[in-house]
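In: please find the sequence and the predicted model below.
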Amino acid sequence: MAQNGFLYRFFNGNLVLQILIGIVLGVVVGFLSKDLANAVSILGVLFVGALKAIAPILVFILVSTAIATKEMGVETKIKPIIVLYLIGTFLAALVAVIASFLFPIELVLPDAQQTSLTPPDSVITVLKGVLFNMVDNPINALQTGNFIGILVWAVALGFAMHYSSEDTKNVFFDISSGVTKIVKFIIRLAPFGIFGLVANTFAKTGFAALFSYGKNLALLVGTMLFIAFVVNPIIVFIKTKQNPFPLIFTCIKDSAITAFFTRSSAANIPVNMNLCKKLNLDENTYSVSIPLGASTNMGGAAVTITILTLATVHTLGINVDLGTAVLLSIISALAACGASGVAGGSLLLIPLACSLFGISNDIALQVVAIGFVIGVVQDSLETALNSSTDVVFTASCASKA
């Protein structure tokens, strides 16, 4: 590849700058021509599809390789990361409760269209779903992107092959290296993919769909930004005793922007893996913590569930005491962990949280419908917060330095 050629300059250029150019061009195309935006949207579909396709394979290979080739006595630092995931998700729900009481919002509940969606009816249902996902057929887990099941089978294979010969372990290394190269290639195509996604989004919705529920959207956005720029930095500072903002801004730049437009924590796993490598983190740790975070670190989802539930409560004039508010935070945090891997998945868990206040599913599903209206921003920002926080918490615990 000639060093002065377009391809060389593209593949060795500044990826963030290229993505920003893609965003600007996508906005321009989206507003100027719906037909052209529809045509280039295939770039976004292909990009997200490639990420979703490689993510299950990447997780399975990296996790099994990390465990199979792990030296005895090497600490993976997974436990403190899981603790941060749990604390972060609960605090996100608690902050959302406080924000909802400081800025109470009432909804105009429309007649929601009847859908075939069946939300979980209890926390037990959510937990049972997680357990069943853990013992899913490994082939089916890879096909459907069931990352809980993929993690379980990857860990099992890793331990089973831990005492295999060095030649066998070298095969694991070689396969892992090959998959990583594929991931790097896909990530380099992000500017084209995001260009297609942005053009399609603005051509279809512009800003008109957001204005009718502006107050509710503003509270959601404000709370998520507060989590990203206040709560998360405090957690990182307490953990590392260092200035957290260089890490926060790096994760926003290299993870949150991509996640915002793909709207998929699963699709952003390869991006986060690449960022962890760039940050020189321990691969034995992040190869497990990043896919695990995509399934369990759901601060943004907890915010969505809590705020929309309390907006419903305020609309119906239901009084909420302190104990119930804390209980809602716990339920929202638990429910959020069941929202992984599905665009708008957190919205389907609103009826579960509403049931705490005796609110019927008919009313709760109207709120879900409102959520889908503002989802073009809500779900994008939620995914950006969820996914970038995976790297923030991992980097707080897994630095090689």
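Out: Right, received. Where do you want to start? Numbers count the residues shown, from 1 in each chain.

In: contacts and neighbour counts: CA atoms only from here.
Out: Fine.

In: only the buried residues of the lengthiest helix in the chain, if you could.
Out: As assigned by DSSP state H, the longest helix anywhere in the chain is helix 34-68. Within helix 34-68, the residues scored as buried using 16 or more other CA atoms under 10 Å are 34, 36-38, 40-45, 47-48, 51-68.

In: look at the residue lying closest to L51 once chain neighbours are set aside and say how many residues are nearby.
Out: Using CA to CA, 6 or more residues apart in numbering and skipping the chain neighbours, the partner closest in space to L51 is A267 (4.9 Å). Neighbouring residues of A267 were enumerated by other CA atoms under 10 Å; the total is 26.

In: didn't A267 look like it was pressed against L46?
Out: No: if you go by CA atoms under 8 Å, A267 and L46 don't touch, sitting 11.7 Å apart.

In: who are the packing partners of the longest helix of the chain?
Out: Counting contacts by 3 or more CA pairs under 8 Å, 6 or more residues apart in numbering; DSSP states H and E, helix 34-68 packs against helix 15-32, helix 147-160, helix 166-188, helix 190-204, helix 269-278, helix 283-296.

In: check the offset of it from the chain's centre.
Out: 14 Å (CA atoms, centre = their mean, to the nearest Å).

In: what's the answer for stretch 102-121, then?
Out: Here stretch 102-121 shows a centroid-to-chain-centroid distance of 22 Å under the convention CA atoms, centre = their mean.

In: quick check: end-to-end length of that stretch?
Out: In stretch 102-121, first residue to last residue: 29 Å (CA to CA, to the nearest Å).

In: which parts of it are buried?
Out: P104, I105, E106, L107, P119, P120.

In: residues in contact with it?
Out: Defining contact as CA atoms under 8 Å, 6 or more residues apart in numbering, one finds that stretch 102-121 is touched by 126, 215-216, 219, 311-312, 314-315, 348-349, 351-352, 363, 365-367, 369-370.

In: P291: what's it in contact with?
Out: For P291, counting by CA under 8 Å, 6+ apart, the contacting residues are V59, F147, L151, A266, I269.

In: does the last one touch G293 like I think?
Out: No: counting by CA under 8 Å, G293 is not a contact partner of I269; they are 9.3 Å apart.

In: give me the common contacts of these two.
Out: Contacts common to I269 and G293, judged by CA under 8 Å, 6+ apart, are S387.

In: returning to that earlier point: could you look up the SS state of the residue nearest to L51?
Out: coil (DSSP: H, G, I helix; E, B strand; the rest coil).

In: how about A112?
Out: A112 ends up coil, using three-state DSSP.

In: kindly report the same for the one 3 residues further on.
Out: In three-state terms, and counting by three-state DSSP, T115 is coil.

In: got another, please set it beside the one above:
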Amino acid sequence: MLSGLHSVFRPFMRLGLVTQIALGIVGGVVLAIVSTEAAASVALLGQLFVSALKAVAPVLVFVLVAAAIARHQQGQPTHIRGVLVLYVVGTLVAAMVAVVASFLIPTELSLDLSGVSGNPPAGIAEILRNLVLSAVTNPVTALMEANFIAILVWAVGLGFMLRNAKETTRQALDDVSDAVSGIVRGVIRLAPLGIFGLVANTLAESGIGALLGYGQLLGVIVGCMLFVALVTNPLIVFWQIRRNPYPLVFDCLRGSAITAFFTRSSAANIPVNMALCERLELDTDTYAISIPLGATINMAGAAITISVITLATAHTLGIPVDFPTALLLCVVSALAACGVSGVAGGSLLLIPMATSLFGVPMEVAMQVVAIGFVISVVQDSTETALNSSTDVLFTAAACHRAIPKQG
């Protein structure tokens, strides 16, 4: 019987991972159309996949970063500074795209919700304060709670302390890093089944009916994200590598954005991005740090979401907003998003802080947050896909910058 099953699934296993994931998406859609009950019943597959990614990500980041720094030799080139510059430039450009789109396509919201509650941040000062405090969290607690700021701080510190350790100690750390990476590769092989469950369950629970009432708002947000992914990000990459950026762009979208869209978690997508960087043969010392760092601070999608929804609120209430003020708004919001990137719906919870800059009452702001959660089935998925794939794209651009064009 087992040999028969093996022969049935052998052609499927020979396909590439991206093709398998695409088939999983199609299968989930078909199952949700045929039977919503059956679609809901396979939700466990998606939950197991996301939980496995989230479980392995903190350990992977801690071990990989510590090992990369411990084996780094003085004078050996890295590209972290270039990646950080690209993260900042990419986020600011995404913010400008959102502002321009909001002025060109003004959107009105139907603010008639009631009984909305939430716990938004009080302000950017509080968010930045919490961000600094989170960096000195107990390392065991940081691993348990997936606090990647603290994980990075402890991993960097341990890596520097081990640079002068015995060769056998550093080799042992490398062996542990290889072992954890092997576990990650095994988890990623389950992506087609996991995404099949996620797609089927999402469509069974939400469908598209709830989104139709907010079509224009969602269209502006998703349109901005697509424009950034397919136009401005490639231009930034071209500025770095001085050759056709689209092969690299599409590699990152296929290898990272698809899984990020359905897991809706930058933290869960860290192992996927690490594996993609390995396939792209990027510098390990660079991506071991830039990928988990990008999952925390590279927030182009959040800048778009906050800016578009906040400016839509101002337009609905008749509040005049000039272009410089709008640009300042999205820059501040993008900076603040770094502190809540690990929280589900983190960018939406920043909206009350952003709208408060225009004197919008808290009751109205929380109604807007509720609208954000209605469209989050698509908005949060697209935002995560943009953020996560851009982490790999900008890391690759920085690593390839010094490589001359072949031929």
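Out: Received it, and whenever you're ready, just let me know what you need. None of these values were measured; they are calculated from a predicted model.

In: about what we covered before: so the longest helix of structure 1 corresponds to what in structure 2?
Out: Aligned by TM-score structural alignment, helix 34-68 of structure 1 corresponds to residues 36-70 of structure 2.

In: ChimeraX command for the buried members of the contacts of stretch 102-121 of structure 1?
Out: This is how ChimeraX selects the buried members of those, with burial counted by 16+ other CA under 10 Å:
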select :126,215,216,219,311,312,314,348,349,351,352,363,365,366,367,369,370
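
In: just to revisit the earlier point, now flag whichever of the buried residues of stretch 102-121 of structure 1 is closest to A160 of structure 1.
Out: P120 (35.3 Å; CA to CA).

In: and the closest one, that one's in a strand?
Out: No: read with three-state DSSP, P120 of structure 1 is coil and lies in no strand.

In: which residues touch stretch 394-401 of structure 1?
Out: With CA under 8 Å, 6+ apart, stretch 394-401 of structure 1 has contacts from 76-77, 80-81, 236, 239-240, 276, 279-282, 285-286, 289-290.

In: tell me the buried residues in it?
Out: Using 16+ other CA under 10 Å as the test for burial, stretch 394-401 of structure 1 gives T394, A395, S396, C397, A398, S399.

In: tell me how far the nearest residue to S256 of structure 2 once chain neighbours are set aside lies from V308 of structure 2.
Out: Among residues not flanking S256 of structure 2 along the chain, S389 sits closest, at 5.1 Å (CA to CA, 6+ apart). Distance, S389 of structure 2 to V308 of structure 2, using CA to CA: 21 Å.

In: same question for V116 of structure 2.
Out: Taking CA to CA, one finds V116 of structure 2 at 21 Å from V308 of structure 2.

In: Q113 of structure 1 matches what in structure 2?
Out: So Q113 of structure 1 corresponds to G115, using TM-score structural alignment.

In: from A268 of structure 2, how far off is its match?
Out: Distance from G115 of structure 2 to A268 of structure 2, by CA to CA: 32 Å.

In: and if you look at Q76 of structure 2?
Out: In terms of CA to CA, Q76 of structure 2 sits 30 Å off from A268 of structure 2.

In: likewise for G215 of structure 2?
Out: 28 Å.

In: pretty sure A365 of structure 2 is in contact with T355, am I right?
Out: Yes: if you go by CA under 8 Å, A365 of structure 2 and T355 touch, sitting 6.7 Å apart.

In: what does stretch 23-43 of structure 2 contact?
Out: P192, L193, I195, F196, G197, L198, V199, A200, N201, L203, A204, E205.

In: just the buried ones from those residues?
Out: Buried among the contacts of stretch 23-43 of structure 2 (16+ other CA under 10 Å): P192, L193, I195, F196, G197, L198, V199, A200, N201, L203, A204.

In: and of these, the nearest to E167 of structure 2?
Out: P192 (39.9 Å).

In: wait, the closest one sits on M13?
Out: No: at 10.5 Å, P192 of structure 2 does not count as touching M13 under the criterion of CA under 8 Å.

In: switch the helices and strands packed on helix 34-68 of structure 1 over to CSV; also include distance to A335 of structure 1.
Out: Shown next, in CSV, are the helices and strands packed on helix 34-68 of structure 1 (distance: least, CA to CA, whole Å):
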stretch, distance to A335 of structure 1
helix 15-32, 33
helix 147-160, 15
helix 166-188, 31
helix 190-204, 28
helix 269-278, 21
helix 283-296, 10
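
In: nearest to I98 of structure 1, of the ones you listed?
Out: Among the helices and strands packed on helix 34-68 of structure 1, helix 283-296 comes nearest to I98 of structure 1, with 22.6 Å by CA to CA.

In: so how much does the helix or strand just after the closest one differ from structure 2 once superposed?
Out: For helix 283-296 of structure 1, the following helix or strand on the C-terminal side (DSSP states H and E) is helix 299-315. Helix 299-315 of structure 1 differs from its equivalent in structure 2 by a mean of 0.3 Å after superposition (mean CA distance after the TM-score superposition for structure 1).

In: just checking, what packs against helix 299-315 of structure 1?
Out: Against helix 299-315 of structure 1 (3+ CA pairs under 8 Å, 6+ apart) you get helix 78-102, helix 214-226, helix 322-336, helix 350-354, helix 361-373, helix 375-398.

In: buried ones in it?
Out: For helix 299-315 of structure 1, the neighbour count (16+ other CA under 10 Å) marks 299-314 as buried.

In: same question, stretch 207-226 of structure 1
Out: L210, K215, N216, L217, L219, L220, V221, T223, M224, L225.

In: ok, and what's touching it?
Out: For stretch 207-226 of structure 1, contacts defined as CA under 8 Å, 6+ apart pick out 95-96, 99-100, 103, 105, 300, 303-304, 307, 373-374, 378, 381-382, 385.

In: do that again at 7 Å, thanks
Out: Around stretch 207-226 of structure 1, the neighbours that count as contacts under CA atoms under 7 Å, 6 or more residues apart in numbering are A96, I105, G300, T304, I307, V373, I374, Q378.

In: and if you look at stretch 347-362 of structure 2?
Out: Contacts for stretch 347-362 of structure 2 (CA under 7 Å, 6+ apart): 120-123, 302, 306, 310, 329, 333, 337, 365-366, 369, 372.

In: looking at those residues, spot the one nearest S177 of structure 2.
Out: Nearest to S177 of structure 2 among the contacts of stretch 347-362 of structure 2, with distances taken as CA to CA, is A337, at 30.1 Å.

In: with adjacent residues omitted, what lies nearest to that closest one?
Out: Nearest to A337 of structure 2 is S347, by CA to CA, 6+ apart, at 6.2 Å.
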